[in-house]
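> Predicted structure and sequence below. I'll ask about it afterward.
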Amino acid sequence: MIGETLNNRYRVIEQLGQGGMGSVYRALDIALNQKVAIKVLPYQFSVSPENEKRFEREFLALTNLSHPNIVKVFEYGKSGSIIFFVMEYLHGHDLRNIMKTKPKKPEDFIALLKVFMQACLALSYMHSQGIIHRDLKPQNIFIQKDGDLKVMDFGLAKLQGSSVNLTQDGAVLGTAIYMSPEQASGKPSDERSDIYSLGVILYNALCGIPPFSGNNPMEILKKHLFENPQIPTYHNPFIPQSLVTALAKAMEKDPEDRFQSAKEFSHDLQMIMRILIEKQKRNENYVSIVVNSLKKLLKRR
């Protein structure tokens, strides 16, 4: 792949990542002289007409999602035995980069909430289009250098209210660490499944570790089904109680007890952020008053 030119237009430069339903490469669009990302269907899947159809459905799903917080796709193509589609190239890093340090100060939480509110916007839009992501995880949420967020990799997406998967068939789909209880048990998933997964990601970002871990995926899935996570403040005592409450609601075992929409989740996060901004302003005003008072005292002396 590296060094090849697909359809006499896209020169493949390097591999960026690899997943179950495709590998992603950085390439140069020779016609436009710009960087693009190319997702390639693995050869072992491309020999199956059904897998090719699923891969094409992922592309078609993305073409119908026009939103600033969802990755854009440009073209679907075949070059010899290689089946691929072309996406925008994103400059920045995935969410794992900002999860390395636990937030402590109000400004840390404000910055984190801004990221997750963008994720809620993306979810709200895709859900309004009838698409459930089903594989939300830090690797699939990209933060660009300008701070804008992009949700990507719809390889396990599903049309809501439909028995037809956009890509793979099977009862249990997703990544165990971030999977909702209903997905873990093979039950039908809906938009609240994505909300649970986003809640797990937020827990991870706040606490520095995911809520559940284990020696194998099945052990983790059982914990999602039957165990409650450690209270977030046990791992990070600086987390505001209002955020702990919102997080608990997002991660309820029963979908009926969760936020019923990404918009509802976003509304709570926005309220928490406003409270933190006001707190930050009060702290800054207090520091300013103290500094000015000290300056006056020094002048008198």
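Right, received. Where do you want to start?
> Only C-alpha atoms from now on, for both contacts and neighbour counts.
OK.
> residue ranges of the strands in the chain, please?
Using DSSP state E, the strands of the chain run over 5-6, 10-19, 22-29, 34-40, 73-79, 82-88, 92-94, 131-132, 141-144, 149-151, 158-159.
> Just put these in TSV and tack on distance to Lys296 and mean neighbour count.
Shown next, in TSV, are the strands of the chain (distance: least, C-alpha to C-alpha, whole Å; neighbours: other C-alpha atoms under 10 Å):
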stretch	distance to Lys296	mean neighbour count
strand 5-6	70	18
strand 10-19	58	16
strand 22-29	59	21
strand 34-40	57	22
strand 73-79	60	15
strand 82-88	56	20
strand 92-94	46	17
strand 131-132	60	25
strand 141-144	45	22
strand 149-151	46	25
strand 158-159	65	20
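> Which residues are in contact with Arg96?
Contacts for Arg96 (C-alpha atoms under 8 Å, 6 or more residues apart in numbering) come out as 138-139.
> run the last query once more with 10 Å
Contacts for Arg96 (C-alpha atoms under 10 Å, 6 or more residues apart in numbering) come out as 137-143, 201, 204-205.
> What of Leu41?
Applying C-alpha under 10 Å, 6+ apart, the residues contacting Leu41 are 19-24, 47, 51-52, 55-56, 81-85.
> For Leu16, list the residues it contacts.
23-27, 37-39.
> before we move on, the earlier item: okay if I get the strands of the chain as TSV plus distance to Glu191?
As requested, those are exported to TSV (distance: least, C-alpha to C-alpha, whole Å):
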stretch	distance to Glu191
strand 5-6	36
strand 10-19	23
strand 22-29	24
strand 34-40	25
strand 73-79	23
strand 82-88	25
strand 92-94	22
strand 131-132	6
strand 141-144	17
strand 149-151	15
strand 158-159	10
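> got a list of what Met87 touches?
24, 26, 35-39, 59, 62, 71-76, 152.
> now the closest residue to Ile13 other than its chain neighbours: how far from Glu264?
Excluding the flanking residues, the one nearest Ile13 by C-alpha to C-alpha, 6 or more residues apart in numbering is Ala27, at 5.1 Å. Distance, Ala27 to Glu264, using C-alpha to C-alpha, to the nearest Å: 39 Å.
> now swap in Gln44 and tell me
42 Å.
> Structure two is appended below for comparative analysis:
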Amino acid sequence: IIGKGAGGSVYPLYDKAHNHLYAMKKLRLQMSRENWVSYETKLKNEFRIANKLHHQNLIRTYDLLQDNDLFIIVMDYAPFDFFTIVMAGVLTKHEIYCYFKQMCIGVSYMHSIGLAHRDLKLDNCVVDANGILKLVDFGSSVIFDMKRYNQEGESREVEKASGIMGSDPYLAPEVVTYPFYDPSLADVWSLAIIYCCMILRRFPWRV
């Protein structure tokens, strides 16, 4: 197993025919409180969003497979867990700046096409064999500008998001305070917390 979270577990997947290593994410099973239609819609939306993203700092997603009630997303394999790298204390300041810049570029691309990640954290970053940082896990992502998303221009107003999505230490105050908020700005807050963690190797409010 490569990684595990609320949305599912990730395993290596070797394609013998093409001698290529992928990663496969076994998505979480249906919960007792949700009906099949809403469950299936959520998982397919996660794949649809991930499959639309084509940027070097976002993990590339290829296919969605279904075996009865099991859904699997096939994506690129990146061997290095960024949380482990940061907490090991092996990064120089220059490397920290470089990785954080890559992170910001990836988020900026998402925002440019009307998408907010909504679960930015060290655990949702990986590094490939070439040292390129990639954001992963788009299960909480939301469209805040449908015109940008559909390449039809830009909406006059941002479509506000609702609900507490993300991971506690990285959540922007408005996410837990207000019923509606701008998800792109919430991403910016999460990026700032990540940067503090990269420098301090702990959350900033523990200083």
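Structure's in. What do you need? Worth saying up front: this structure is predicted, and the values here are computed from it rather than measured.
> Just give the TM-score of the two.
Once superposed, the chains reach a TM-score of 0.83 (TM-score structural alignment, normalised by the length of the second structure), with 191 aligned residues with a C-alpha RMSD of 2.2 Å.
> Tell me the most packed of the contacts of Arg96 of the first structure, by neighbour count.
Within those, neighbour counts (other C-alpha atoms under 10 Å) peak at Phe142, which reaches 26 neighbours.
> what does that residue align to in the second structure?
Matched across to the second structure, Phe142 of the first structure falls on Val126, judged by TM-score structural alignment.
> Kindly provide the distance from its match to Trp205 of the second structure.
25 Å.
> repeat for Asp15 of the second structure
45 Å.
> likewise Ser9 of the second structure?
In terms of C-alpha to C-alpha, Ser9 of the second structure sits 30 Å off from Trp205 of the second structure.
> again, but for Leu53 of the second structure
Going from Leu53 of the second structure to Trp205 of the second structure by C-alpha to C-alpha gives 33 Å.
> who's more crowded, these two?
More neighbours surround Leu53 than the other of Leu53 of the second structure and Trp205, with 18 against 8 (other C-alpha under 10 Å).
> returning to that earlier point: between which two of the contacts of Leu16 of the first structure is the distance greatest?
The distance between the two most remote of these (C-alpha to C-alpha) is 12.5 Å, for Ser23 and Ala27.
> Please enumerate the shared neighbours of the two.
Common neighbours of Ser23 of the first structure and Ala27 (C-alpha under 10 Å, 6+ apart) are 15-16, 38.
> Out of the contacts of Arg96 of the first structure, which comes closest to Ala250 of the first structure?
The nearest member of the contacts of Arg96 of the first structure to Ala250 of the first structure, counting by C-alpha to C-alpha, is Ile201 at 10.7 Å.
> In the second structure, what residue corresponds to that closest one?
So, by TM-score structural alignment, Ile201 of the first structure is matched to Ile194.
> hang on, the earlier thing: cool, now which of the contacts of Leu16 of the first structure survive the switch to the second structure?
Contacts from those that recur in the second structure, judged by both residues aligned by TM-score structural alignment, their matches' C-alpha atoms under 10 Å, are 23-26, 37-39.
> where along the first structure do the helices fall?
43-46, 49-63, 106-128, 181-184, 191-207, 217-226, 232-235, 241-250, 262-300 (DSSP state H).
> I'd like to know which elements the third one is packed against.
If I follow you right, that is helix 106-128 of the first structure. Of the remaining helices and strands, those touching helix 106-128 of the first structure by 3 or more C-alpha pairs under 10 Å, 6 or more residues apart in numbering; DSSP states H and E are strand 131-132, strand 141-144, strand 149-151, helix 191-207, helix 262-300.
> closest to Leu247 of the first structure out of these?
helix 191-207 (6.0 Å).
> Which neighbouring elements make contact with the closest one?
helix 106-128, strand 131-132, helix 181-184, helix 232-235, helix 241-250, helix 262-300.
> post-alignment, that helix versus the second structure, mean distance?
Aligned to the second structure and superposed, helix 191-207 of the first structure gives a mean residue distance of 1.0 Å (mean C-alpha distance after the TM-score superposition for the first structure).
> which residue lines up with Phe74 of the first structure in the second structure?
By TM-score structural alignment, Phe74 of the first structure lines up with Tyr62.
> hang on, its match packs against Phe47?
Yes. Tyr62 of the second structure lies in contact with Phe47 (C-alpha atoms under 10 Å); the separation is 8.9 Å.
> anything in contact with each of the two?
If you check Tyr62 of the second structure and Phe47 against C-alpha under 10 Å, 6+ apart, the residues they both contact are 73-74.
> How about the contacts made by Ile109 of the second structure?
Heads up, residue 109 of the second structure is Tyr, not Ile. Tyr109 of the second structure neighbours (C-alpha under 10 Å, 6+ apart): 53-55, 57-58, 115-116.
> Pick the one among those residues closest to Ile132 of the second structure.
Asn57 (7.0 Å).
> Just put the helices and strands packed on helix 106-128 of the first structure in JSON lines and tack on distance to Ala246 of the first structure.
As requested, those are exported to JSON lines (distance: least, C-alpha to C-alpha, whole Å):
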{"stretch": "strand 131-132", "distance to Ala246 of the first structure": "21"}
{"stretch": "strand 141-144", "distance to Ala246 of the first structure": "20"}
{"stretch": "strand 149-151", "distance to Ala246 of the first structure": "21"}
{"stretch": "helix 191-207", "distance to Ala246 of the first structure": "9"}
{"stretch": "helix 262-300", "distance to Ala246 of the first structure": "7"}
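> For Pro106 of the first structure, find the nearest of those.
helix 262-300 (5.8 Å).
> distance between that closest one and the chain's centre?
29 Å (C-alpha atoms, centre = their mean, to the nearest Å).
> Could you check the angle that helix makes with helix 241-250?
Inter-element angle recorded for helix 262-300 of the first structure and helix 241-250: 170 degrees (by axes from the mean of the first three to the mean of the last three C-alpha atoms, to 10 degrees).
> Show me what helix 262-300 of the first structure packs onto, helices and strands only.
helix 106-128, helix 191-207, helix 241-250.
> Identify whichever of the ones you listed lies nearest to Lys279 of the first structure.
Across these, closest to Lys279 of the first structure is helix 106-128 (C-alpha to C-alpha), at 7.5 Å.
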